[in-house]
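S.K.: Turn this into a structure:
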Amino acid sequence: MPESDSILKDMGAATWSAEDGTAYEVALEGINHVVGALSRQIGEAESVGDADRVAELSEQQRSWAGRRRELSPADRAAVDALTTECADLLRALRGTT
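M.R.: Sure, this is the predicted structure:
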């Protein structure tokens, strides 16, 4: 494929290292697990007809999805903090803290 047709032609050089990119992917996976755990809790709340809890959990889920969109591999401190936050929250949701 000629360079002029490549979708990468205007990307420029990465501003983060391979290690930063890997840490970012780990953070994204953590967020995906949080969103999934919240989905399970939403389903449980729906099954008992707890509309307030469904709304609360749905808002949390939207917030985490927004954080996923805003995260950048170039901001390693934010990536590391979010990874830690995900791990802590997942332990709490699983009752293993």
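S.K.: alpha carbons only for contacts and neighbour counts from here, please
M.R.: Fine.
S.K.: quick one, longest helix in this protein?
M.R.: Taking DSSP state H as the assignment, the helix of the chain that covers the most residues is helix 18-47.
S.K.: List the residues that contact the spatially most central residue of the chain.
M.R.: The residue lying closest to the centre of the chain (CA atoms, centre = their mean) is Ile31, at 2.6 Å. If a contact means CA atoms under 8 Å, 6 or more residues apart in numbering, then Ile31 has Trp64, Ala65, Arg68, Thr83, Cys86 as its contacts.
S.K.: want to put them side by side, so please do this one too:
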Amino acid sequence: MGQLAEIAVLPALGKASWSGAQLLQYEVALEAVRQAIGHYAQRIAEAEAAGESACDEIAMLRAEQAAWAARAQDLDPLDTGAVKQLRTDADDLLSEDEDGAGE
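M.R.: As a prediction, the model looks like this:
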């Protein structure tokens, strides 16, 4: 057990190369992705409730949901343009949902 205490893992990681502002924007973008994934989860559940006739729609929704998850995995806190674009795309997606909610 004493040997384990001698292993220092965190110092080997080094210092983060992004600013606090970049980290905040990155975290907000990741939350936007979580919201988008939830949006698709709701739409998938609705389509599943519709029955077998919605199989193609369900497959498309699952693919779109997976694409959002992949965008989050690929996102780099230092790529402020991609972070901003992801937030814009998520805002557009979620505002379309709100606009159509009253129909």
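S.K.: so the longest helix of structure 1 corresponds to what in structure 2?
M.R.: Residues 20-49 of structure 2 are where helix 18-47 of structure 1 aligns, with TM-score structural alignment as the criterion.
S.K.: quick one: that stretch to structure 1 mean distance?
M.R.: Taken against structure 1, stretch 20-49 of structure 2 registers an average deviation of 0.2 Å after superposition, with mean CA distance after the TM-score superposition for structure 1.
S.K.: Pull out the buried positions in that stretch.
M.R.: 22-23, 25-26, 28-30, 32-37, 39-41, 43-44, 47 (16 or more other CA atoms under 10 Å).
S.K.: Same check on stretch 70-86 of structure 1?
M.R.: In stretch 70-86 of structure 1, residues buried by neighbour count (16+ other CA under 10 Å) are Leu71, Pro73, Arg76, Val79, Asp80, Leu82, Thr83, Glu85, Cys86.
S.K.: Test my guess that the fourth one contacts Thr22.
M.R.: What that stands for is Val79 of structure 1. No. Counting by CA atoms under 8 Å, no contact exists between Val79 of structure 1 and Thr22, whose distance comes to 10.2 Å.
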